[in-house]
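my questions are about this predicted structure, shown below with the sequence.
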Amino acid sequence: MKSKDYRITLLKAVASELAVNELESFFEGESRAGALKIKMQCIKLFEKQQKRIDKYNEMLTYEKKYTGKIVAGIDEVGRGPLAGPVVACAVILDNAHAYYGLNDSKQMSKQQRARIEADLLERVTYAIGVATVEEIDTFNIYEATKMAMQRAINDLPVSPDVLLIDAMQLGTGLIEESIIKGDATSISIAAASVIAKEYRDRIMATYAETYPGYDFENNAGYGTPKHLEGLKRKGVTPIHRKTFEPIKSMCEMK
């Protein structure tokens, strides 16, 4: 058999188009080092994909609990930064969902998030809710987060029966599950986490053009050394949270 055929087999393994028994049969009797190396690559790819599938199924526990009901996962991004809005997302997954590799957005690389987000936006039902810097300073970050979540739910084109929410209670009158570390426990919340983070990161990248010198395009408003250095050199901008330190103290000193 030509090495080209083995390369095709490796590509099929990447796409998970072969079963393990088919793989063993394909390489039966093969002793060449190059072919056996490809076989081991295929096996590792299978094992990696199986771990993703197992993790995905573990994260469906809450969704399976409400089979037959419309379930929305809710998560927010941006409670901790010194600048920018807090963004929430509500997601209702499609019936044939299988976004293997989806996890808490904080545990995914930028490339992984971008790939998963592109798949999600094509197929899921979702809505975004935003609470502004002014609302954060007026009502506090906790209340502003609830406002953003409620706005996302209100903007869904489909009314959910059940809300799976990352560590929050909203008092909507719907069935609500407040799940600690929900973005690592529920696949619906994880999907909301990814979409919300990518959406907010794009907002902050735009702000970086308006307010250069704070490294918003890389820190998304969090208090990194470059951001703090920007505050010292250039001062407070309109998108900084005036009730958050050290900005609060800087404003009081004026």
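Perfect, I can see it now.

from here on, contacts and neighbour counts on C-alpha atoms
OK.

please report the distance of Glu30 from Lys37.
In this view, Glu30 and Lys37 are 11 Å apart by Cα to Cα, to the nearest Å.

adding another structure so you can compare the two:
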Amino acid sequence: MKTIKEITAALKMAEDWQEWMTAVAVDERAGVQKAWLSWKKRQDRKQQLIDEHQAKIDFDHLYGGNDALIAGVDEAGRGPLAGPVVTAAVILPKNCEALVGLNDSKQLTKEKRNAFASLVKEHAISYFIHFQSAKNIDELNIYEATKQSMKTSVESLSIKPNFVLVDAMTLPIAIPQESIIKGDAKSLAIAAASILAKTARDDYMEQLDKDFPMYGFAQHAGYGTKQHLEALETFGPTIHHRKSFEPIKSM
């Protein structure tokens, strides 16, 4: 008979059910049952992610059918006081098993976002990321600047999509589209765009932090935190701050 330690180690290594687990399931030793329940819980979570992944794919295929090229579009950075708003458009292939677990960027850790960003770039049929500067945001207003950036992202794709799914925005494009409220939680293509936009913007703000370390951009990504507001009071705004946003506008 195998020891509890051996069985626990084997279960930690096992990705799928195997014949030897029949005996493990009825092994009455408390340590074995603890390890067995832990393995089953891990399998349930794995299946849940697969089911959620398929639901997102099925949602996308409601628009244009199974063979349509669906572009997902999303943004990052509409709310901050500094830095660009970043948008991304992504066309994913029909076979996307590598992206199981991909979700709205806000639901993932930084490490998982970065890992998924690399996978999206590796597997996407086409993707494009656009940066809309603080200057353009001030000239256009944040809503119009975001809309124009999304339009640029879609029209810069190397392959023209059959249908465009946009997170809570309607774009001035000639391609059929649908505006999806909370689309990054429903659509795999929009979730992929969300990941690319978020990681690209975070990388940008971390680089900006090196040039302007007194503002703490790497910590708050330009949002109006207490740290950021105190730095603005002390040092004033940079060229990367949005002059049309309060409290900078009043400064």
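Looks like it arrived, so ask away. In this text the structure is predicted, and so the values were computed from the model without any measurement.

now the strands for structure 1?
Counting by DSSP state E, residue ranges of the strands within structure 1 are 71-77, 86-92, 125-131, 162-166, 175-179.

what's the match for Thr9 of structure 1 in structure 2?
The criterion is TM-score structural alignment: under it, Thr9 of structure 1 has Leu11 as its aligned partner in structure 2.

neighbours around the closest residue to Pro172 of structure 2 other than its chain neighbours, how many?
Nearest residue to Pro172 of structure 2, sequence neighbours excluded (Cα to Cα, 6 or more residues apart in numbering): Lys151, at 6.9 Å. Residues lying near Lys151 of structure 2 (other Cα atoms under 10 Å) number 20.

contacting residues around Lys151 of structure 2?
Applying Cα atoms under 8 Å, 6 or more residues apart in numbering, we find Lys151 of structure 2 in contact with Leu171, Pro172, Ile173.

TSV for the residues you listed, including distance to Lys210 of structure 2 and neighbour count?
Listed next are the contacts of Lys151 of structure 2 as TSV, based on distance: Cα to Cα, whole Å; neighbours: other Cα atoms under 10 Å:
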residue	distance to Lys210 of structure 2	neighbour count
Leu171	35	22
Pro172	37	10
Ile173	37	13
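
can you lay out those residues as JSON lines showing distance to Lys226 of structure 2?
Compiled in JSON lines, the contacts of Lys151 of structure 2 are given as follows (distance: Cα to Cα, whole Å):
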{"residue": "Leu171", "distance to Lys226 of structure 2": "35"}
{"residue": "Pro172", "distance to Lys226 of structure 2": "37"}
{"residue": "Ile173", "distance to Lys226 of structure 2": "39"}
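
measure the residue nearest to Val91 of structure 1 when sequence neighbours are not counted to Arg202 of structure 1 for me?
Nearest residue to Val91 of structure 1 in three dimensions, chain neighbours excluded: Tyr126, at 4.4 Å (Cα to Cα, 6+ apart). In this view, Tyr126 of structure 1 and Arg202 of structure 1 are 17 Å apart by Cα to Cα.

can you pull up the most central residue in structure 2?
Computing the C-alpha centroid of structure 2 and ranking residues by Cα atoms, centre = their mean puts Ile195 first, at 2.4 Å.

and the gap between that one and Leu208 of structure 2?
In this structure, Ile195 of structure 2 and Leu208 of structure 2 are 20 Å apart, going by Cα to Cα.

surely Gly64 of structure 2 meets Val164?
No. Here Gly64 of structure 2 lies out of contact with Val164, judged by Cα atoms under 8 Å, at a distance of 9.7 Å.

what's the overlap in contacts for those two?
Shared contacts of Gly64 of structure 2 and Val164 (Cα under 8 Å, 6+ apart): Ile70.

of these two, which one has the most company?
Val164 (29 against 14).

so which elements touch the top helix by length along structure 1?
Longest helix in structure 1 by number of residues, with DSSP state H as the criterion: helix 33-58. Packing partners of helix 33-58 of structure 1 (3 or more Cα pairs under 8 Å, 6 or more residues apart in numbering; DSSP states H and E): helix 3-14, helix 20-26.

perfect, I'm done here.
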